[in-house]
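**Student:** turn this into a model:
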Amino acid sequence: MEREKIEQIYKWDIESFYSSEEKFEAEFKGLDEMIKKVEGFKGCLSNGADELFECLSTYEQIMRISENLYVYAHMKKDEDNRNSKYQALSGKAEMLSTRISTATSFVIPEIISMNEKLLSGFMEDERLTYYKRYIDEIIRKKPYVLSQNEERILALSGDMSSAAENAFEMLSFADMKFPHIKEEGKEIRITHANFMTFMKSSSRETRKDAFEKLYSTYEGYKNTIGATLAGAVKREIFYSRARGHESAIKGSLFEDNISIDVYENLIEAVSEKLQPMYKYVQLKKDFLGVEKLHMYDIYAPLVDDVDMKIPYEKAKEIILEALKPLGEEYTGIIKKAFDERWIDVYENDGKKGGAYSWGSYDSKPYILMNYKEDLNSMFTLVHELGHSVHSYYSRSSQPYIDAHYKIFVAEVASTLNELLLMEYMLKNAKGKKEKLYILNYHLEQFRTTVYRQTMFAEFEKTIHEKSEAGQALTGEDFSKIYYDLNKKYYGEDIEIDSQIAIEWARVPHFYSNFYVYKYATGFSAAAALSFLIMNDGESAQRRYIEFLKSGGSKYPLDQLRDAGVDMEDKYSVLKALELFEKAVEKLSLEDDFTKR
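**Tutor:** Next up is the predicted model:
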C-alpha cells in the first residue's frame, strides 16, 4: 500500500517536529557558527570557569540540535526508503555528526588532563553545577584514559578493529547461500528472515529439514567463522589490556559502572533454576506428543490454529486495561501516545520493517510499527510504548544533559509492559486453547530472553577467559563449548542434536562483546518489578515511576535499587525466575495434552 492511502490518524505527527523543511535547513546552517565557536575553546578549558562553562553550554546546544536533525532526517527516510530526497537528507545528517565529533573531540581529553585542584575550584561556580554529573562521569574514566598520543593511536585503530565483524557479516549475510526446503509442495530457499518461521512451523518435517540444512551450511564455514570470532575476542582483550583493565569483561562492564557480580550472579542464579527449564522441555515433549524432543522442536507452538486476530483499535483498549496497575498518570501518557499521533501504525511500500521507539529530547517519543492485527504485533506495540513512556518521563523530568538513560535499563520499561499485558491476557483468555497459546508465548519469552541469553553470556565469558589464559580458539573449540552449554541449559529430556553445536556461528551479538547479558538482566529486573507492583501496590508503583523519571541522572544499578531491585543481589534474579517456574506449573496443570 502506498503511504498516502493510509489515514492521517495512523501516521506519526512528524509535522510537529519540523513544521517545514525551511526550518530544518535554517537549524542545519545555524550549526556552522556554533561549531566554529566550540572549536575556539580548544586548548583554553583550563583558563577559567567562564571558558569551561561557555564551551560545555555551546557543546550541549550543538548536540541537542544535531540530534533533532539526525532523528528527523532518518525518520522521514524510514517512512519510505525509496525516497531519494530523504536518503540524501539522512546522509547529510550523518556527515554532520562526524563533523561535530571531530570538532568536539578535544573536550573530554582536556577535562581529564586538568589539574584536580583547578577543576575542583571551577566546579564551585554555580553555573557549572548543572554539568557536575557529566564531569564526574568523565573523571571516573580517568584511570583508564591514556596519553593524547596513545589515545590517538587507539582511535586510528577503530576502522581496523571492526574487520572481524565486517568479515562475519559479509560472509553470513551476503555471501552464504542456504539450500531450499520443501513446504506444502513448494521449494523455498532458507534465509535469515524465514528461518525462525520454519522453526515455529507445525510441521515437524519442515522444522527438521530447515534446521539441518541451515546448520550444515554453517558447519562448512566453521573454520572461517571461528577465525572471525577469535579475532573479535582478541580485539576486546587488546583494548581492555591497553587501558589497564583486569580483563575484557571488566573493561566492558566499566562503561556502565556495572559490577562483575551482576554478570556472575545472573549466570549463577539461572544455573540454580534450571529444573523449571527441564520441566518445561518435558512438558513440551508431552504436548507435542513426540517420543524424543529435538532441538528443532524447541520453538514449536504447543497448540495450532488459534485465531487471535487483534485489530489495532482493540489492541489499544486491551493495553490500557492491562497497564492499569501502573496508575492513571501512566495510562494517561499512553492515551496521549494514541491521541497525539506518536505512532506510525501500518506498513506501507518502502517503509522500514520491524518496530522501534525513537525521537529526540525536543520531539515526541515516536513509535514506528508495522502492525499486523495479531498477538505478536500487540506485544510489540506495548513493548515500544514502554520505551516511549520511559523517554517521555525522562525528558520531561531531566535536563538534556541527564535525560538519556543507559542501555542496561532500557529494556526494563518495555519488558515490564509486556509482563503486565501477559498477566491480563492470561486472566482473560477465552477457552483452554487460547490460554495455552498465550501461556506458550509467555514461556518462550522467558526461555529466549532469560535462559538463552544467559547461556550466550556464559559462552562469551568462557571464550574470553580461555583466550586471556593464552588458549588459541578455533571453530572446533567454540562448537564444543557451545554444545556442552546446550546440554547444561536444556537437560536430558531433549536430544541435543550435533548440529546445534555450530549455532554460535550465526549469532551477530557475539561481535558486540558482553552485550547479550543486558537482555537477561533487563527482563529479570522487569519481572521482579512487575511482581512488586502487582503485590505492593501504590508504593511500588510510585518507586517505579520515579525510576522512569530519573533518566540518565544516576547509574543504572542505583536506579534499579531505588525502584526496589538490587541486581548485584542474586536473589533479584532468582525472584524473577520464580515467575517462570510458576508459569511452568500452570502449564503442567493443563493435563489434557493435545497429542499430535
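
**Student:** from now on I want contacts and neighbour counts done on CA atoms only, so please keep to that.
**Tutor:** Noted.

**Student:** what's the neighbour count on Val38?
**Tutor:** Neighbourhood size, Val38 [other C-alpha atoms under 10 Å]: 21.

**Student:** count of residues packed around the residue lying closest to it once chain neighbours are set aside?
**Tutor:** Counting by C-alpha to C-alpha, 6 or more residues apart in numbering, Val38 lies nearest to Cys55, which is 5.8 Å off, once chain neighbours are set aside. Around Cys55 sit 21 other residues, with neighbours defined as other C-alpha under 10 Å.

**Student:** and Thr58, by the same measure?
**Tutor:** For Thr58, the number of neighbouring residues by other C-alpha under 10 Å comes to 15.

**Student:** wait, Thr454 touches Ile267, no?
**Tutor:** Yes - contact criterion C-alpha atoms under 8 Å: Thr454 and Ile267 qualify, at 6.2 Å.

**Student:** out of these two, which sits in the busier spot?
**Tutor:** Neighbour comparison, Thr454 and Ile267: the larger count goes to Thr454, with 27 against 22 (by other C-alpha under 10 Å).

**Student:** which of the helices or strands spans the more buried one?
**Tutor:** Using DSSP states H and E, Thr454 maps to helix 452-468.

**Student:** pull out the buried residues from that helix.
**Tutor:** Using 16 or more other C-alpha atoms under 10 Å as the burial criterion, the residues of helix 452-468 that qualify are 452-461, 463-465, 468.

**Student:** please give me the structure for this one as well, since I'd like to look at both together:
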Amino acid sequence: MADIKQLPTRDQVNPKLTWDLTPIYQDGQAFNQDFDEVTKQINALPQLEGTLSHGAKELVKVIEAIMNTIRPAEKLYVYASLKHDQDTSDADNQALSGRTQSLLTKLESHIAWFEPELLAVDPATLDQWLKTETTLKPYEHYLRTITDNREHVLTPAAEKLLAQAGDALSASSNTFGVLNDADLEFPVVEDDDGGTVQLSQGVYDQLIQSTKPEVRKMAFKQLYAVYHQFRHTLAATLSGNVKTHNFEASVHHYRDARQAAMSANHIPESVFDSLVTSVNDHLPLLHRYVALRKQILNLSDLHMYDLYTPITGEPQLSYTFEEAKAEALKALAVLGPDYLSHVQEAFDSRWIDVVENKGKRSGAYSSGMYDTAPYILLNWQDNLESLFTLVHEMGHSMHSYYTTHNQPYQYGDYSIFVAEIASTTNETLLTDYLLKKYPDKQVQAFVLNHYLDGFKGTVFRQTQFAEFEHYIHEQDAAGQPLTAEFLSQYYLALNQKYYGKAVISDPEIADEWSRIPHFYYNYYVYQYATGFAAANTLAQRVTSGDTAKRDAYLNYLKAGSSDYPINVMQQAGVDMTQTGYLDQAFAEFEKRLNQFEALAKTM
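**Tutor:** As a prediction, the model looks like this:
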C-alpha cells in the first residue's frame, strides 16, 4: 500500500514559509509583561465613570485613557490569535487565546458605561465642546458614530452586564471554530496521482478542482459524510449563534439582527435588499453559465462537485509561492511604485504564513492591528487559485498598511463593508493582467473560466449565503427551531433556485450550511458580493490610465474609518446606495461569458 501523505507538524515547516511574530513580542515574558500592565489599566478604567459631565477636557481624558488601554489589548489579542491559528491543536496556543479573549471581555465590561454616559450629555452641550475644545476636535467623527445610534444604547449597568456576558454569548461560535478547525477527523482519500492523502479543508479545496470526476466526487462525499455525522451538533452551534445576534439586536431596540448589524457601519438596509433583488434578477446568467459548464465538460449529469473543476481541463497555469510573488508584483504594478514597495516589504519581512500544517486554521485571511504588521495566513497550493488568494489577502493587508500609516489610532481601522473591496479589486487587476499577458486561447479560456467561477463564487454564492443567513435569523426570531432538518431542507431549496435545472443539487449539499464559518460572523457575507461588484468599477478606473482615479483609489485605502463607509466609497468613485455598480458588474460578467463561449467554440 502506498504511503499516506500527511500534513507536516508545525515544527517541520521551513521557517522562511512561516510568519515572524517576534516584532510583536519577542517571547512569552514580553507578552506576559504587557498582559499584566493592560490588566492594571483595565482595572483603573471604572474610576473614570461619572466624570464626562465635568466638561470637554474630562471627555478627552476619558477617551484617551480608554484608547490607550484598548490599543495594547488589541496587540495582545492579535498576537494570541495568530499563535493560535498557526496550530489550533497546541494547548499553549489555546490557553493564550483563551486568556486574551477573557481579557477583552473584561475590558468591554469595564468601559461599557462610556457610551451611555456620553449619550447622557446634552447634544447641544457636546456640540459646544467640539467647537471650543481643540483637543476634542480629532475625535469628532468618532463621537458622531456613537451619538448617531443614540436610541440603541442602554443604561451603563445594562451595557456592562452584556459585556460581562461576552464569553458566554460567543460560546456557540467558539465551539464551532474548535470543532471545525481541530476536532473533526476526515478520512483518507485518493488524490489526482492515484496516491492516498489525508483529507482536510485545504486538501478538499484542491481535490474539488480535480479534472478527474471520481476524485472530486470522492472528496465531496467523504467531506460531507463527516459534517452530516455532526449535523445536529452543528445545527445547535449555529442556532445558538443566531439567537445571540437576535438577542443583542432585541435588547438594543433594533427591529431585527440585520438592522443592528448594518447600523453598526451606517449602511442602509436598501444596499442588502438591492443586492439580493439584483442577483435574483440575473440568475438566468448563472443558469446559462452552469449549462455551458455541463456542455463543455461533456457530462450527462452535472453535480455540485463538478462546479469547481476548470472547464478547460488541466490548469495551464501553476505557481510555486516564489513564482506567485513575482506575478503578484507585476499584476499590481498599475497601483504605482509606492504600493508595490509595501507589497515587497510584506514578502521580505515574513508577514505571510504560507503552507498548511497539522492543526493550522483552514482558509486564508489578513490580520493585524495599528501597531503590528498586517499579517497574512495562507494554506498554499501550487495553483492559480492560491495566486488569486495571495493578491486578495494582500489587498486587505495593503488597505491596513495605508490606513494605519495615514490615520490616527481612532480612525486606524476600517469597516468590514469596505474591507472586501480592496481585496477583490486586486483580484480583478490580476484577471486583467493575465488576460493581457497570455494571448494563447487555452490560457485565455482558463483565465476567463476562473473569472466566471470567481464571480459565481463571490457574487452569486455569497448572496445565496446572505439570503440563507437572513432567513434563519428571521425564522429564529419568529420562534422556529433551527433544527438540522429545517436548515438542510431550506438550504437545499435555495441551492436549487440559484443553480437551476442544469445541475443536480446532490443531497450532501443540503448540509453545506454546517461547514461555513462566515455564518457565525453576523451579516458579513453580503459584503463579499457588494465588494466584488464595487471592485469591478474601481479596477476599471484604476486601469484607465488616469492617475487622478488611481489616486482616488489610494485615498480610499488611506481613509480608514475617518468617514462613513458609504461616503468613503463615493469619494473613491462608487455610489453603493444606487444599483449602477451592480448593473455594471453583471454587464461585465455577461461580456466575459460571451467571450468564453466564443473561445470554447474554437477550441
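
**Student:** TM-score for this pair?
**Tutor:** The TM-score (TM-score structural alignment, normalised by the length of structure 1) is 0.86; 593 aligned residues with a C-alpha RMSD of 3.7 Å.

**Student:** run through who's touching the helix holding Thr454 of structure 1.
**Tutor:** Outside of helix 452-468 of structure 1, the residues within contact range by C-alpha atoms under 8 Å, 6 or more residues apart in numbering are 233-234, 237, 247-249, 266-267, 270, 473, 478, 481-482, 485-486, 489, 510, 513-514, 516-517, 519-520.

**Student:** what's the answer for stretch 330-344 of structure 2, then?
**Tutor:** In this structure, residues lying in contact with stretch 330-344 of structure 2 by C-alpha under 8 Å, 6+ apart are Leu329, Met394, Met398, Asn426, Leu429, Leu430, Tyr433, Leu434, Val542, Thr543, Arg550.

**Student:** just tell me what the first one corresponds to in structure 1.
**Tutor:** Yep, that's Leu329 of structure 2 we're talking about. Leu329 of structure 2 maps onto Leu320 in structure 1 when the alignment is built from TM-score structural alignment.

**Student:** again, but for the fifth one
**Tutor:** For Leu429 of structure 2, the aligned position in structure 1 is occupied by Leu420, per TM-score structural alignment.

**Student:** is its match located within a strand, as I assumed?
**Tutor:** No - counting by DSSP: H, G, I helix; E, B strand; the rest coil, Leu420 of structure 1 falls outside a strand, being helix.

**Student:** coming back round to it: adding distance to Leu340 of structure 2, write the contacts of stretch 330-344 of structure 2 out as CSV.
**Tutor:** Rendered in CSV, the data for the contacts of stretch 330-344 of structure 2 read as follows (distance: C-alpha to C-alpha, whole Å):
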residue, distance to Leu340 of structure 2
Leu329, 6
Met394, 11
Met398, 10
Asn426, 12
Leu429, 14
Leu430, 14
Tyr433, 15
Leu434, 18
Val542, 15
Thr543, 15
Arg550, 14
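
**Student:** of the residues you listed, just the buried ones, PyMOL syntax please.
**Tutor:** Isolation of the buried members of the contacts of stretch 330-344 of structure 2 (16+ other C-alpha under 10 Å) is achieved in PyMOL through the command below:
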select buried, resi 329+394+398+426+429+430+433+434+542+550
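
**Student:** now the strands for structure 1?
**Tutor:** Chain-ordered strands for structure 1, with DSSP state E as the definition, fall at 180-183, 186-189, 293-294, 343-344, 356-358, 366-368, 494-495.

**Student:** most neighbours per residue, which of the ones you listed?
**Tutor:** strand 366-368 (a mean of 25; mean count of other C-alpha atoms under 10 Å).

**Student:** mean shift of that one relative to structure 2?
**Tutor:** After superposition onto structure 2, strand 366-368 of structure 1 lies on average 3.7 Å away from the residues it aligns with, using mean C-alpha distance after the TM-score superposition for structure 1.

**Student:** need the contact partners of that strand.
**Tutor:** Identification of contacts with strand 366-368 of structure 1 by C-alpha under 8 Å, 6+ apart yields 12, 342-345, 354-359, 384-385, 388.
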